[in-house]
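A.B. asks: test case, fold it:
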Amino acid sequence: MDNMLQLESTRIEQDLLGKKHIPQHSYYGIHTLRALENFQISGLVVGQESHFIRALAQVKKAAAQSNLHFQKISKQQSIAIQQACDELIQRPQDWKASFPLDPYQGGAGTSVNMNANEVIANRALELMGHGKGEYQLLHPNDHVNTSQSTNDVYPTALRLATYTRIDELLTALKSLTESLYSKALEFQHVIKMGRTQLQDAVPMTMEQEFRAFATLLKEDFKLIEQLRQLLLEVNLGATAIGTGVNTPSGYAKHVIENLAKITGLPLKQAEDYVEATSDCGAFIILSSSLKRLAVKLSKICNDLRLLSSGPRTGLAEIRLPELQAGSSIMPAKVIPVILEVVNQIACRVIGNDLTITMAAEAGQLQLNVMEPVIAISLNESIQLLTQGMQTLQQKCIEGIEVNEQNCLDAVMRSIGIITLLDPLLGHAACDEIGKQCIRENKTVPQVVLELGLLTEQQLDEIFAFENLVSEVPNEVSPLEQVS
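C.D. replies: You can find the predicted model right below:
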């Protein structure tokens, strides 16, 4: 790689291991280049994660402010660092090429922290009127990273980025919940059969079924919103292992107050910095809530697949939007592709939760070096769930139609409606009626009339819509509860 770099304009940088030629146009430096050579793992790059780049810059800006306050760096250096950070904060997507590292890396995120230090230092040097690499004037470690360690910078940035990304997830979750509730209102007049163990149970309305879907997701909106507050407790100022080595007295409180002002978030200091530097408990519980959401989404999709099955030989109670041909060999087949992709997303999120759990457990003594894979897994779960819910809503839920006659026919053919006769005829008699219905392929009203147990008028009253469907009243709609 060095030979190729020498063919273009380069600058020479030196570190503990020796010298390297760095492309002159690059804002990153020798530490980033070494990590780039060492970690070619996934094809992903840190620069793709705008939320994380912004969070890193916010941390570095807060540190520059506090380091000026405690006279650890000069005013000129602090101003230049803050200006460079502002550029990253305002348009992190423009800096993708400057953060080329694979997020899978050893060192507990040291490579990413050094990457940020070098980019900010070199941009700050330019703003001061100097060239990249003139580190004697403003150094990545000695100035940008003053009073910091990867071990407090990386987890703090991860918490900020994750907290912000969850905004997008909650927006998608709320919108999907609203869509399901709207469908519930649309289908409130449709009676259908409820089922347990895939067998006929008792009648219900399609509104009740879709309202239950909405309520299912509303619960997770509230839970995730609550649990993400754990991310607001940060260990910035802890430096290497939580003892605050190389920081002036009062620095931790000061820098977190600065960071809170920069981000607009009510950040607070960790109760015990040594504990906080190695503990990943907040990521475990947050990931668990994402897994729970994934499981519920997959359950809803499984139900919708069953309700739409057929279209001639299945339940066929609802019709899904037809999006693409479903078979290379069977003509006229359309399959529920959106529901299936959400099922697959759920599998991935469940796997990511296990990864996060194992990574959190793998920490040793005063640091957990597995935080990069926690960051990758959390980020992927949030992104997949967000995009999956948006796709589910827009390409499936909003276009669902109901087969009203199929639903009604299924109710009247069902043995399950015999449950309404139980208080009048008794359980044993209803058992016999049900067995005769199955044996002779007749409906419940037919057999009851044949046996002379009730009159046609009595049956009409018992099986009237308002009697077929009972409901525990809901004082607040799922939509209002989410809002």
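A.B. asks: from here on, contacts and neighbour counts on C-alpha atoms
C.D. replies: Fine.
A.B. asks: mind listing what's buried in whichever helix in the chain runs longest?
C.D. replies: Using DSSP state H, we find that the single longest helix of the chain is helix 150-186. Neighbour-count burial for helix 150-186, counted by 16 or more other C-alpha atoms under 10 Å, picks out 150-166, 168-170, 172-184.
A.B. asks: gap between the helix or strand following it and the chain center?
C.D. replies: Next in sequence after helix 150-186, counting helices and strands by DSSP states H and E, comes strand 191-196. On the basis of C-alpha atoms, centre = their mean, to the nearest Å, strand 191-196 sits 32 Å off its chain's mean C-alpha point.
A.B. asks: one more: stretch 350-369?
C.D. replies: On C-alpha atoms, centre = their mean, the centre of stretch 350-369 falls 18 Å from the chain's centre.
A.B. asks: what of stretch 12-32?
C.D. replies: 36 Å.
A.B. asks: equivalent analysis for stretch 386-401, please.
C.D. replies: 16 Å.
A.B. asks: for that stretch, buried residues please.
C.D. replies: Quick answer for stretch 386-401 (16+ other C-alpha under 10 Å): 386-393, 395-398, 401.
A.B. asks: again with stretch 3-15
C.D. replies: Result for stretch 3-15 [16+ other C-alpha under 10 Å]: buried residues R11, E13.
A.B. asks: and what of stretch 107-117?
C.D. replies: Those would be A108, G109, T110, S111, V112, N113, M114, N115, A116, N117, for stretch 107-117 by 16+ other C-alpha under 10 Å.
A.B. asks: nearest to C407 among the buried residues of stretch 386-401?
C.D. replies: Nearest to C407 out of those is E401 (C-alpha to C-alpha; 12.1 Å).
A.B. asks: what sits closest to that closest one if chain neighbours are left out?
C.D. replies: Sequence neighbours aside, R319 is the residue nearest to E401 in space, at 5.1 Å (criterion: C-alpha to C-alpha, 6 or more residues apart in numbering).
A.B. asks: what distance do you get for the one you found to D167?
C.D. replies: 32 Å (C-alpha to C-alpha, to the nearest Å).
A.B. asks: ok, M4 next?
C.D. replies: As judged by C-alpha to C-alpha, M4 and D167 stand 43 Å apart.
A.B. asks: please give me the structure for this one as well, since I'd like to look at both together:
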Amino acid sequence: MTEHTDNQFRIERDSMGDRQIASSVYYGIQTLRAIENFPISGIKPLPTYVDAGLIIKKATAIVNGELDCIPQDISQAIVQATDEILAGKFRDQFVVDVYQAGAGTSHHMNINEVLANRALEILGEEKGNYKRVSPNDHVNYGQSTNDVIPTAIRIGGLLALSKTLHPAIDGAIASLENKAVEFQDIVKSGRTHLQDAVPVRLGENFRAWAHILTEHQNRIYTASGDLMVLGLGGSAAGTGLNTHPLYRARVVEVLSELIDTPLEPAPHLMAAMQSMAPFVNVSGALRNLAQDLVKISHDLRLMDSGPKTGLKEIQLPPVQPGSSIMPGKYNPVMAEMTSMVCFQVMGYDSAIALAAQAGQLELNVMMPLIAYNLIHSIEILGNTIAVLTERCIEGITANQERCLAYAEGSLALVTALNTHIGYLNAADVAKESLETGKSLRQIVLERGLMNEAELATVLNLEQMSGILPLSRESKQID
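C.D. replies: Predicted coordinates:
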């Protein structure tokens, strides 16, 4: 029910009483109560999460209209309202803090009220005339927070993955593969325990990272399959109360068409709203990716360390001045940022795990936290990988002379002698080289352990670092 006090305000009424609401806003009384109750973070719902809810409401309006559960003109007005908002209008009307009432009822009603009020305008009515279009009786027909919010998390996750994370990973893999080809002929010292190890190809470092990302993307694809199974139609507590018999299957079909993704109804509606395991599974795959991204970003920083007192085997592209006091200093800021984002994703994953186990009986009331943390993790990881690729990986250059010098000076080259002079003899040669500064080759010859021809074959950097064909002549160690 709505009463107008003047042109600036309207009075809306719910089961708790009357409230005055600005005439200009599209949300209603339940959203207003949520604004007052939850002034927590100032963080508003993620646009992708809002989109997910709107797409669900569009699908339900279409199906409920087809099944004559709501009048056709109201169905069409709700669909038009969702299309307008998805196109960019009224985006400032979704205002409930992400830390809010359990299960997400406040955010859910925010969407219902905005759509109802815009649908009223489309039908030539004033906002707040809920006798004509009701947030509950029409926009939310046959639905409940119990089934809409878990579905919105699934749809939001799928949207974020397809639009943000997967394209970013694809780009990073391609860029790393390009660098692998560019640097394939460059031999450098490997390092284990941050100590000298056998020679490796710089290109293989980049190819290994590309392979790591490929495997993570496959894991995420596998995990996200759980998001395609929807409990929509379960209504309250998974009972299907107040839904048309054909609604459940049909609404999933329409949703599949709207997001161009093969979705299917959950085999058990109660289970679909109780268990948060699909979100934990996807979050775990994101955490796993984040952990390796931290390792890669740290490797880039180490290999670029210097320029005079570090490894400086590669040069990361400078993108901004690195110090407020030291002129000419450039820092590996893109790699640093990547690690920080990944730490946040790991933290979100822990929060998701805690929230997932905190449900009771027929519902998990911690879903607002899961929704924000999961979708935000996907999007910040995708954005991070995209800018790391564009502003760092694609511009990396190699310091070939420095790489070769480290490879030739590494005592770990003695490993290649093991099968020829034995492990203990090789260890003695390495020890004497470290103590005297003599080369491995010189000591082996002095001790008569091998002849020059044998050493030339065994101490061959390019042969030691891999068996791929090279475009330049092999280098021999003196």
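A.B. asks: which residue in structure 2 aligns with the residue nearest to E401 of structure 1?
C.D. replies: When structure 2 is aligned by TM-score structural alignment, R319 of structure 1 is paired with Q315.
A.B. asks: its match and T397 touch, don't they?
C.D. replies: Yes. Using C-alpha atoms under 8 Å, Q315 of structure 2 is in contact with T397, at 5.2 Å.
A.B. asks: and V365 of structure 2, what pairs with it in structure 1?
C.D. replies: So, by TM-score structural alignment, V365 of structure 2 is matched to V369.
A.B. asks: nope, E432 of structure 2 is what I meant
C.D. replies: By TM-score structural alignment, E432 of structure 2 lines up with Q436 in structure 1.
A.B. asks: assign its match to helix, strand or coil.
C.D. replies: Put simply, Q436 of structure 1 is helix when judged by DSSP: H, G, I helix; E, B strand; the rest coil.
A.B. asks: contacts only, for it.
C.D. replies: Listed by C-alpha atoms under 8 Å, 6 or more residues apart in numbering, the contact set of Q436 of structure 1 reads K442, V447.
A.B. asks: run the last query once more with 6 Å
C.D. replies: Neighbour list for Q436 of structure 1: empty [criterion: C-alpha atoms under 6 Å, 6 or more residues apart in numbering].
A.B. asks: how near is it to T196 of structure 1?
C.D. replies: Distance from Q436 of structure 1 to T196 of structure 1, by C-alpha to C-alpha: 22 Å.
A.B. asks: what do we get in structure 1 for T261 of structure 2?
C.D. replies: Counting by TM-score structural alignment, T261 of structure 2 corresponds to L265 in structure 1.
A.B. asks: so where do the strands sit in the stretch 301-450 of structure 2?
C.D. replies: Assigned by DSSP state E, counting those that start in this stretch, the stretch 301-450 of structure 2 shows strands spanning 314-315, 397-398.
A.B. asks: once aligned to structure 1, how far is the last one on average?
C.D. replies: Okay, so that is strand 397-398 of structure 2. Taken over the aligned residues, the distance from strand 397-398 of structure 2 to structure 1 averages 1.2 Å (mean C-alpha distance after the TM-score superposition for structure 1).
A.B. asks: and if you look at stretch 367-377 of structure 2?
C.D. replies: So stretch 367-377 of structure 2 averages 1.0 Å relative to structure 1 (mean C-alpha distance after the TM-score superposition for structure 1).
A.B. asks: identify the residues contacting that stretch?
C.D. replies: Applying C-alpha under 6 Å, 6+ apart, the contact partners of stretch 367-377 of structure 2 are A103, G104, I153, G157, V345, Y348, I352.
A.B. asks: make TSV out of those and add distance to M337 of structure 2.
C.D. replies: Formatted as TSV, these follow (distance: C-alpha to C-alpha, whole Å):
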residue	distance to M337 of structure 2
A103	33
G104	32
I153	27
G157	23
V345	13
Y348	17
I352	23
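A.B. asks: return the subset of those lying in helices.
C.D. replies: Reading helices off the contacts of stretch 367-377 of structure 2 with DSSP H, I get I153, G157, V345, Y348, I352.
A.B. asks: return the residue of structure 2 aligned against L453 of structure 1.
C.D. replies: That one, L453 of structure 1, aligns with L449 by TM-score structural alignment.
A.B. asks: again, but for S289 of structure 1
C.D. replies: Checking TM-score structural alignment: S289 of structure 1 goes with A285.
A.B. asks: ok, H139 of structure 1 next?
C.D. replies: Using TM-score structural alignment, H139 of structure 1 pairs with S134 in structure 2.
A.B. asks: again, but for A116 of structure 1
C.D. replies: Aligned partner of A116 of structure 1 by TM-score structural alignment: I111.
A.B. asks: list the contacts for Q184 of structure 2?
C.D. replies: Q184 of structure 2 sits next to G203 when contact means C-alpha under 6 Å, 6+ apart.
A.B. asks: D460 of structure 1 versus the equivalent of it over in structure 1, what's the distance?
C.D. replies: Under the alignment (TM-score structural alignment), Q184 of structure 2 pairs with Q188 of structure 1. Look at Q188 of structure 1 and D460 of structure 1: by C-alpha to C-alpha, they are 21 Å apart.
A.B. asks: same thing with S278 of structure 1?
C.D. replies: 68 Å.
A.B. asks: repeat for E13 of structure 1
C.D. replies: Separation of E13 of structure 1 from D460 of structure 1 (C-alpha to C-alpha) stands at 89 Å.
A.B. asks: the match of H139 of structure 1: neighbour count?
C.D. replies: Applying other C-alpha atoms under 10 Å, we find 22 residues neighbouring S134 of structure 2.
A.B. asks: please, which helix or strand holds the nearest residue to it once chain neighbours are set aside?
C.D. replies: Spatial nearest neighbour of S134 of structure 2, excluding adjacent residues (C-alpha to C-alpha, 6+ apart): A116 at 6.0 Å. For A116 of structure 2, the host element (DSSP H and E) is helix 105-122.
A.B. asks: can you list contacts of that helix?
C.D. replies: Residues outside helix 105-122 of structure 2 that contact it (C-alpha under 6 Å, 6+ apart): 26-28, 31, 77-78, 81, 96, 127, 133, 135, 139, 145.
A.B. asks: now that helix on structure 1. Mean distance?
C.D. replies: Comparison of helix 105-122 of structure 2 with structure 1 after fitting gives an average deviation of 1.0 Å (mean C-alpha distance after the TM-score superposition for structure 1).
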